[in-house]
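[1] just a sequence and a predicted model for now, questions to come.
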Amino acid sequence: MDNKGFKRHRRLRRTESLRALVRETKLTKDDLIYPIFVVEGKGIRNEVSSMPGVFHISLDYLTEEMKELEAKGIRSVIVFGVPNEKDSQGSQAYCEHGIVQEAIRQIKRDVPSLTVIADTCLCQYTDHGHCGLVENGEVLNDPSLELLVKTAVSQAEAGADIIAPSNMMDGFVAAIRQGLDEAGYSQIPIMSYAVKYASAFYGPFRDAAHSSPQFGDRRAYQMDPANRLEALREAESDIEEGADFLIVKPALSYMDIMREVKDRFNAPLVAYNVSGEYSMIKAAAMNGWVNEQEIVMEKLTSMKRAGADLIITYFAKDAADWLNE
């Protein structure tokens, strides 16, 4: 009989099989959403300089890329477009033959098993790089909603399975939900970037999406990283307006926010493991400072432990390979 007065917690850690038996949080390939950057032109598969392993891909390489994801067991992608032409209205965002719309059609035709999520924003398509219409240096809220609705409807018409608005305009979920319903797409869910902070972790993405603001910054519409309660207000508004999923972005520095959002709201929660988080690990691994596989899998598992049901991550391909081992 053990009478030393303390508990033997290590009994359940002795072997790998025992540890697996009692593991509380499990990461699976079904949890992973892979972001892709689609560009106009042909014969393009160019690595993003600040994101090793991430590429700009033209449509003639897209099907091959999607079949690779399917073979690895990744079932969902989120599509970002990088157009050749930009204007003050972001008109390529809602063009019937815009780069994202064409990419969605091609994926749904060639690899129909994939769930296609369309990022719905204007920043990649505007010549000023902001997420809405600009007048006298100010990003206008309500007029921007009209263009976001047009963008969402055009993406649904192209075959998108999920609309993911990322602009952080007030009322964007309500406007898009109404627009989709009126256009006959009431079955299409909205994956809202409900809690999106004005973060320094977005730098490499803006390199990849060519979406850096040409003046000022996005702090007037993205959230202050110091705020916690504001995140709950944002998430509550989006749920009331009809959001089907809630995204917290970035993930790594906002684990506390993810946990609170998950505890408060009964909706699938998505963590966005953003570009800066990706590039830092890639750089450290390339210098031999960390074990990439171990640190990535620990990080992704921690996001699930914090409450995420799904994870948007540039590590999806690698993680799927490691989960297949």
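    Alright, I've got the coordinates. Numbers count the residues shown, from 1 in each chain.
[2] can we go C-alpha only for contacts and neighbour counts from here?
    Noted.
[3] surely Pro52 is in a helix?
    No: going by DSSP: H, G, I helix; E, B strand; the rest coil, the assignment for Pro52 is coil, not a helix.
[4] what sits against it?
    Contact criterion C-alpha atoms under 8 Å, 6 or more residues apart in numbering gives Ser279, Lys282 as the residues in contact with Pro52.
[5] ok, now how distant is it from Glu236?
    Taken as C-alpha to C-alpha, to the nearest Å, the spacing of Pro52 relative to Glu236 amounts to 37 Å.
[6] neighbouring contacts of the helix or strand where Ile239 lies?
    With secondary structure defined by DSSP states H and E, Ile239 is part of helix 229-241. Applying C-alpha under 8 Å, 6+ apart, the set of residues contacting helix 229-241 from outside is 171, 173-174, 177, 192, 194-195, 223, 246, 257, 260-261, 265.
[7] inside strands: which ones of these?
    Counting by DSSP state E, the part of the contacts of helix 229-241 found in strands is Ser192, Ala194, Val195, Leu246.
[8] in PyMOL, how would I select the buried members of those?
    Here is the PyMOL selection string for the buried members of these, based on 16 or more other C-alpha atoms under 10 Å:
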select buried, resi 192+194+195+246
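[9] which one among the ones in strands among the contacts of helix 229-241 gets closest to Gly276?
    Nearest to Gly276, judged by C-alpha to C-alpha, of those is Val195 at 17.3 Å.
[10] show me what contacts the nearest residue to the closest one once chain neighbours are set aside?
    Once flanking residues are discounted, Val195 sits nearest to Val248: 4.8 Å by C-alpha to C-alpha, 6 or more residues apart in numbering. By C-alpha under 8 Å, 6+ apart, the contact set of Val248 is Tyr193, Ala194, Val195, Lys196, Tyr254, Ile257, Met258, Leu269, Val270, Ala271, Tyr272.
[11] against that first model, consider the following:
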Amino acid sequence: MNFPVTRMRRLRRTEAMRSLVRETHLHPGALIYPLFICPGEGVRKEIGSMPGVYNLSVDEAMKEAEACAGLGIGGLLLFGLPAEKDEQATGAWAADGIVQTALRAFKKNRALDSLVQIADVCLCEYTSHGHCGVVGRDGDHYEIENDSSVALLAKTAASLAAAGADIVAPSDMMDGRVAAIRNALDGGGHQQIPVLSYASKFASAFYGPFREAADSAPQFGDRRSYQMDGANLREAMREIDQDITEGTDMVLMKPAMPYLDVIRAARERYDVPMGAYQVSGEYSMLHAAFARGWLEPERAMMESLTSIRRAGADFIVTYFAKDAAKVLG
């Protein structure tokens, strides 16, 4: 029936009414908070382009993790800033690597048992050149080598699992990495550790602040030969198909807000658990608007997260996780 019999505003009159019929819900357990772990003790260095986000030594990261657990946040996504870098990304897979050290410390703290501890698997923070894989050179020409990079990624995933990671999350976008990681985990006795693949990761302008946070900007060239072209939705579905075929347990879409259509298309097509990463540029541009009084912080933050959830994400990696959890209560 049409107006005046049907009046859509009847169900919007009060907050209680709106809450009753709300279709999309957020809760703290669906939020994942990224942490950037660095060497040292007592280190809490704010990242200039990301207000409220810090490079943290393990002891300071422990405090952040405890705060997240107290807020009911679902988990942590751990990135490492090593003391030294080299062309083989040794710090990524070393037994005493910075993330491995943090994982062992976190696992001793029973107050963190409610947090799923996810270890990012990539080489860019650990390579002297800042690329996500091994660089092969032929005179002035260079190429990011796929297969040799995959071997190091698998080694890294196995090392992180041995240190206590609950989930390993390859973010490199090399072909064949999921199968190699699954084989390395199983071969090392870590059959129970799931893989969360960044199955649809686009070469995006929205990663800029992260590269400051993780000190991972490429020293030459860019990442367009391995991260996806932002114009390609169908290719994203092929990437996800491939990762599922190779054995990923979950998929992560990155970035989130500029690619809500990709999240929706994946949600309609696949039944695996799916997350989305509200990346650094999304966070930073909102904060820039907050600082100028252009947007209401709480409303804009929650609306942005709701849009990602509504598009189909089961969980969201976001630098807003603590602030949003406080709002959600």
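    Structure's in. What do you need? Note that this is a predicted model, so its numbers are computed, not measured.
[12] and the TM-score between these chains?
    TM-score of the superposed chains, computed with TM-score structural alignment, normalised by the length of structure 1, equals 0.98; 323 aligned residues with a C-alpha RMSD of 1.1 Å.
[13] circling back to that earlier point, could you dump the contacts of helix 229-241 of structure 1 to CSV with distance to Ser212 of structure 1?
    Rendered in CSV, the data for the contacts of helix 229-241 of structure 1 read as follows (distance: C-alpha to C-alpha, whole Å):
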residue, distance to Ser212 of structure 1
Gly171, 24
Val173, 24
Ala174, 27
Arg177, 28
Ser192, 21
Ala194, 21
Val195, 20
Met223, 17
Leu246, 24
Ile257, 26
Glu260, 30
Val261, 29
Phe265, 32
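[14] in structure 2, point out the residues matching stretch 259-276 of structure 1.
    Mapped onto structure 2 using TM-score structural alignment, stretch 259-276 of structure 1 covers residues 264-281.
[15] residue in structure 2 matching Glu40 of structure 1?
    Using TM-score structural alignment, the equivalent of Glu40 of structure 1 in structure 2 is Pro39.
[16] tell me where structure 1 has strands.
    Under the criterion DSSP E, strands of structure 1 are mapped to 32-39, 45-47, 55-58, 76-82, 115-120, 134-135, 138-139, 162-165, 191-196, 245-249, 269-273, 310-313.
[17] what angle do the fourth one and strand 32-39 make?
    Here strand 76-82 of structure 1 runs at 20 degrees with respect to strand 32-39, directions being taken by axes from the mean of the first three to the mean of the last three C-alpha atoms, to 10 degrees.
[18] what's the average distance of strand 76-82 of structure 1 to structure 2?
    With mean C-alpha distance after the TM-score superposition for structure 1, strand 76-82 of structure 1 departs from structure 2 by a mean of 0.3 Å once superposed.
[19] now do that strand: everything it contacts.
    Under the contact criterion C-alpha under 8 Å, 6+ apart, strand 76-82 of structure 1 has outside partners 32-40, 99-100, 103-104, 114-119, 124-125, 209-210.
[20] angle of it against strand 115-120?
    Direction vectors for strand 76-82 of structure 1 and strand 115-120, defined by the same axes, to 10 degrees, enclose an angle of 30 degrees.
[21] onto which residues of structure 2 does strand 76-82 of structure 1 map?
    The alignment of strand 76-82 of structure 1 onto structure 2 (TM-score structural alignment) covers residues 75-81.
[22] got the buried residues for that stretch?
    Along stretch 75-81 of structure 2, the positions that meet the burial threshold by neighbour count (16+ other C-alpha under 10 Å) are Gly75, Leu76, Leu77, Leu78, Phe79, Gly80, Leu81.
[23] cool, stretch 251-263 of structure 1 as well?
    Counting neighbours by 16+ other C-alpha under 10 Å, one finds that the buried residues in stretch 251-263 of structure 1 are Ala251, Leu252, Tyr254, Met255, Ile257, Met258, Arg259, Glu260, Val261, Lys262.
[24] what's the distance between it and the middle of its chain?
    On the basis of C-alpha atoms, centre = their mean, to the nearest Å, stretch 251-263 of structure 1 sits 15 Å off its chain's mean C-alpha point.
[25] show me the contact partners of it.
    For stretch 251-263 of structure 1, using C-alpha under 8 Å, 6+ apart, the contacting residues are 228, 231-232, 235, 248, 269, 271-274, 277, 299, 303, 306-308.
[26] return the member of those residues nearest to Asn167 of structure 1.
    For the contacts of stretch 251-263 of structure 1, the minimum distance to Asn167 of structure 1 (C-alpha to C-alpha) is 13.2 Å, reached by Val248.
[27] please enumerate the helices of the stretch 1-150 of structure 1.
    Taking DSSP state H, counting those that start in this stretch, the helices of the stretch 1-150 of structure 1 run over residues 16-21, 59-72, 99-110, 142-158.
[28] Gln293 of structure 1: which of those helices is closest?
    Across the helices of the stretch 1-150 of structure 1, the minimum distance to Gln293 of structure 1, taken as C-alpha to C-alpha, is reached by helix 59-72, at 16.4 Å.
[29] output the contacting helices and strands for that closest one.
    strand 32-39, helix 99-110, helix 316-324 (3 or more C-alpha pairs under 8 Å, 6 or more residues apart in numbering; DSSP states H and E).
[30] excluding chain neighbours, what is closest to Ala203 of structure 2?
    Spatial nearest neighbour of Ala203 of structure 2, chain neighbours left out: Gln227 (4.9 Å); criterion: C-alpha to C-alpha, 6+ apart.
[31] the one you found maps to what in structure 1?
    In structure 1, Gln227 of structure 2 lands on Gln222 (TM-score structural alignment).
[32] next, work out how far apart that match and Phe55 of structure 1 are.
    Following C-alpha to C-alpha, the distance that separates Gln222 of structure 1 from Phe55 of structure 1 is 26 Å.
[33] repeat for Leu69 of structure 1
    14 Å.
[34] cool, Gln178 of structure 1 as well?
    According to C-alpha to C-alpha, Gln178 of structure 1 and Phe55 of structure 1 sit 35 Å apart.
[35] over to Tyr185 of structure 1?
    With the distance defined as C-alpha to C-alpha, Tyr185 of structure 1 ends up 32 Å from Phe55 of structure 1.
[36] quick one: which of the two has more around it?
    Set side by side, Tyr185 of structure 1 and Phe55 show more neighbours around Phe55, with 18 against 15, by other C-alpha atoms under 10 Å.
[37] is it true that that one touches Pro35?
    No: with contact defined as C-alpha atoms under 8 Å, Phe55 of structure 1 does not reach Pro35; the gap is 10.2 Å.
[38] got the contact list for Ala161 of structure 2?
    Contact partners of Ala161 of structure 2, counting by C-alpha under 8 Å, 6+ apart, are Ile167, Val168, Leu185, His190, Ile193.
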